[in-house]
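Structural data only, the sequence is not supplied:
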């Protein structure tokens, strides 16, 4: 059985305008403890979580992640028009990402919490996908705070590496490329 940890990011507004992504780190349940322990080693004293945007240790973070048994699935939507609100972008990415996760055998998805109201929107999105019969399996989603689960730091870093790649720097992305699959999201 597999679990996916999911985080979001908007790309660089100047170099890659209107781009939104959801990254899923897919880990076999038997490998979760090893991956979680490895990610915890990245915490600095006094640090609550590892967050790509706040870090100067991108090489160490990506090297640690690349050494884990993790598959990455990244849903990317590019909509530079002004009407592309982040919440709509997220909904469209979830519409594509969640069925793909189920097809890969994922039974549980952990998303970084954005607050009660926004977390409920994710649950509503899953229920809407079910009503449209885009998901055959029993996928459960839960929300936790970023500091609570080090495995949420993996999709955060993956989003950071993808953003760098989309903006012309493939250094960190190249290390994740062998285990990364993109989903282009239209709509």
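Done, it's in. Keep in mind that what you see is a predicted model, and the values were worked out from it rather than measured.

only C-alpha atoms for contact and neighbour calcs from this point on.
Will do.

The top helix by length along the chain: how far from the chain's middle?
In the chain, assigned by DSSP state H, the helix with the most residues is helix 86-103. Between the centre of helix 86-103 and the centre of its chain there are 11 Å (Cα atoms, centre = their mean, to the nearest Å).

So which residues of the protein form strands?
2-10, 19-28, 71-78, 106-112, 140-144, 180-184 (DSSP state E).

which residues does residue 130 contact?
Contacts for residue 130 (Cα atoms under 8 Å, 6 or more residues apart in numbering) come out as residue 136.

Return the set of buried residues in stretch 145-161.
146, 149-161 (16 or more other Cα atoms under 10 Å).

Excluding sequence neighbours, find me the nearest residue to the most centrally placed residue in the chain.
In the chain, the C-alpha nearest the mean C-alpha coordinate belongs to residue 23, at 2.3 Å (Cα atoms, centre = their mean). Nearest residue to residue 23 in three dimensions, chain neighbours excluded: residue 74, at 4.3 Å (Cα to Cα, 6 or more residues apart in numbering).

swap in residue 106?
Closest to residue 106 by Cα to Cα, 6+ apart is residue 2, at 4.6 Å.

Other residues contacting the longest helix of the chain?
4, 8, 20-22, 73-77, 122, 125-126, 129, 134-137, 139, 183, 185-187.

before we go on, here's another structure to hold up against the first:
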């Protein structure tokens, strides 16, 4: 099944997060319509950080109800370095998902760095370059960019927000501490855990709840994510440190 992927970032202290919403072509119009219907009068986009808590709960609830799905990539270190490593991991997945279109929220002049990295990786995959397009868009250019914006913010916020967004998260890829290129230093191993079933779209009965009351991942220590299925509407999961 081919998919479209929408990407946005969030930062929590020393933790950098990249969220990628994975949408089959047949669900694009439905999710775009959903986001447009959630806009307040005069709004051109949903900016999750700027919303009040009541709006945040409503938006997350609608995304869960309508089956939005996203993966999260996170790490600690200088944001530009962590972003580059997260994007590389994401691109490996994008290629395996038979992605037809990759949309990344624009960061202005910094988009050139993303484009160079994407071009460098895709030169190794001629067939992928022929079938997949990628572009940077402003948040109001495609309503689906609201999904990774909300997922990244809520997961990074931890506590009850992470619990609420958990049913939309298919996988969390923890890259640990990202060192400077060429520097030799101890780094936590990459921790990657997924739900049972095929990616990128797991069954609606699977969900991640890696809630930690203290908030986002503490990258000074190695973490292990244990994932359990939803039973009777209750999400089970544990982040061990």
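Received it, and whenever you're ready, just let me know what you need. Keep in mind it's a predicted model, so treat the numbers as computed, not measured.

related to what we said a few turns ago, alignment lookup: the residue nearest to the centre of structure 1 to structure 2.
By TM-score structural alignment, residue 23 of structure 1 lines up with residue 19 in structure 2.

I figured its match hits residue 70, correct?
Yes: the criterion here is Cα atoms under 8 Å, and residue 19 of structure 2 meets it with residue 70 at 6.5 Å.

Give the residues shared as contacts by these two.
148, 151.

ok, back up a step: gap between the match of residue 23 of structure 1 and residue 172 of structure 2?
Per Cα to Cα, to the nearest Å, residue 19 of structure 2 is found 9 Å from residue 172 of structure 2.

overlap in contacts of the two?
71-73.

what about the helices in structure 2?
25-38, 53-65, 79-96, 111-122, 126-131, 146-157, 159-165.

Redo those as a markdown table? Include distance to residue 225 of structure 2.
Formatted as a markdown table, the helices of structure 2 follow (distance: least, Cα to Cα, whole Å):
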| stretch | distance to residue 225 of structure 2 |
| --- | --- |
| helix 25-38 | 29 |
| helix 53-65 | 21 |
| helix 79-96 | 18 |
| helix 111-122 | 28 |
| helix 126-131 | 31 |
| helix 146-157 | 14 |
| helix 159-165 | 14 |
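
Buried deepest among these, which one?
Stretch with highest mean neighbour count among the helices of structure 2: helix 146-157 (a mean of 27; mean count of other Cα atoms under 10 Å).

Now which residue in structure 2 aligns to residue 106 of structure 1?
So, by TM-score structural alignment, residue 106 of structure 1 is matched to residue 99.

Over to residue 37 of structure 1?
Aligned partner of residue 37 of structure 1 by TM-score structural alignment: residue 33.

do you know how far its match is from residue 145 of structure 2?
The value you get for residue 33 of structure 2 to residue 145 of structure 2, if Cα to Cα is used, is 13 Å.

Also residue 152 of structure 2?
Distance from residue 152 of structure 2 to residue 145 of structure 2, by Cα to Cα: 11 Å.

residue in structure 2 matching residue 163 of structure 1?
Match for residue 163 of structure 1 (TM-score structural alignment): residue 156.

Touching, its match and residue 12? I think so.
Yes: counting by Cα under 8 Å, residue 12 is a contact partner of residue 156 of structure 2 at 6.2 Å.

Can you list the neighbours in contact with stretch 158-170 of structure 1?
7-9, 11-12, 15-16, 21-23, 52-53, 72, 74, 171-173, 176.
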